[in-house]
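**Q** Next come a sequence and a model predicted from it.
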Amino acid sequence: MKKLFKAASLSLALIAGSFSSVAMAADKIAVVFPNEIFQQMPQKDQIINKLKKEFQPRINEMKSLEKKIKSKQEKEKRDGALMSDKDKTKLSREIQSLVADYQLKLKAFEEDNRRRQAEEQNKMREKVVKAIEAIAKREGYDLVVNGEAAVFAKPSLNISDKVVAEIGKRK
């Protein structure tokens, strides 16, 4: 029984020792909060404006198409009782055609907009990763963790502001 107890104690001591050596191996740790970084990035407003400018002609085209549809629907409602069956059918088909065209353009717009936003987010993400790597190397961090995944982190470990500043330098 004493041998078993000694063996268990020795095993426990070895395991505890190995955990403490792992903990000591990563002595300099930092956390970053990506959402906070993206919100504070100096390029954020430029990217938003760039995408707005890029998609504005298509937005204007769709607004114009909406007005045409609304106008024709109002005409159908207002003058429908006075129109011949042939004219009613023609107007109804025009409205259906415009609505189908609008839906097709809207779907294409949403897909293109989503794709472009993803492209720009990936570019921003690359800049963030490069900035984090530069800070980690320069300041000797052994580990940089996403703060949103951590249960708890001291505020002094947060280097998000440093990352934003580093990105600002690299414009």
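**A** Alright, I've got the coordinates. Numbers count the residues shown, from 1 in each chain.
**Q** alpha carbons only for contacts and neighbour counts from here, please
**A** OK.
**Q** Tell me which residue lies nearest the centroid of this structure.
**A** Of all residues in the chain, the one closest to the mean position by CA atoms, centre = their mean is Q121, 5.9 Å from it.
**Q** take a look at this one as well, against the first:
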Amino acid sequence: MKSLTKSLAVAAIMGTSMLSSAAYAAEKIGLVNVQAVFQSLPQTQAVEGTIREEFKDALQDVARMEKDIKYYLEKQQRDEATMSDAEKKELQTKLVALRDEYTSKAKPLQEDIQRRQGEERNKILGLIKQAIDSYAAKENFDLILNANAVAYVKNQSVDISGQITDQVSKIK
């Protein structure tokens, strides 16, 4: 009796696993390398240029301060032996003031640039997501995975990154 129960249990498990394997084989699965799609889009390069232009004046101001600080540090090292105490103190005060101004401008500027880059990145990722959803519905995919999350793929023809890149590239 026990052996009959075990045999039925084993048969049920094997039958279920064969049915689930058949069900999985019928699913249409695709892969998208979202990072590669993002990097290859013309919108990504356009956004970089837009952000650079948006913060151009502030970046030039910070770069000027960096040059001034470097100049005064070099001057301090070069002329320290011939400077009077008053000149040394004046130069040190100027350096401290420049460093403080640089710090007060550079960090908020960097945060603003990162915030804007994040906003634009999220917009582009939204476009990519819409394109994936649209393509998956049109081509009857059951599952689309990020290619970076997949360790092995036997059939490379399931990679639809090129089609997604083409679709998103057409969006203005």
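**A** Cool, got the structure. Quick caveat: nothing in here was measured; it's all calculated off a predicted structure.
**Q** rewinding a little: what's the helix or strand for the residue nearest to the centre of structure 1?
**A** helix 85-139 (DSSP states H and E).
**Q** Pull out the buried positions in the following helix or strand past that helix.
**A** Heading C-terminal from helix 85-139 of structure 1, the first helix or strand you meet, by DSSP H and E, is strand 143-146. Buried residues in strand 143-146 of structure 1, counted by 16 or more other CA atoms under 10 Å: V144.
**Q** where's strand 143-146 of structure 1 relative to the chain centroid, distance-wise?
**A** Centre-to-centre, strand 143-146 of structure 1 and its host chain are 19 Å apart (CA atoms, centre = their mean, to the nearest Å).
**Q** cool, and stretch 141-151 of structure 1?
**A** 19 Å.
**Q** Stretch 94-113 of structure 1 too?
**A** Chain-centre distance of stretch 94-113 of structure 1: 25 Å, with CA atoms, centre = their mean.
**Q** Mean deviation, that stretch versus structure 2?
**A** Comparing stretch 94-113 of structure 1 with its match in structure 2 after superposition yields a mean distance of 1.4 Å (mean CA distance after the TM-score superposition for structure 1).
**Q** Can you name the residues in contact with that stretch?
**A** If you take CA atoms under 8 Å, 6 or more residues apart in numbering as the criterion, stretch 94-113 of structure 1 is touched by 55, 58, 62, 65-66, 68-69, 72-73.
**Q** could I get the residues you listed as TSV with secondary structure?
**A** Converted to TSV, these look like this (DSSP: H, G, I helix; E, B strand; the rest coil):
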residue	secondary structure
F55	helix
R58	helix
M62	helix
L65	helix
E66	helix
K68	helix
I69	helix
K72	helix
Q73	helix
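**Q** Now the buried members of these.
**A** Using 16+ other CA under 10 Å as the burial test, the contacts of stretch 94-113 of structure 1 include 62, 65, 69, 72-73 as buried.
**Q** What about N140 of structure 2, how many residues nearby?
**A** 12 (other CA atoms under 10 Å).
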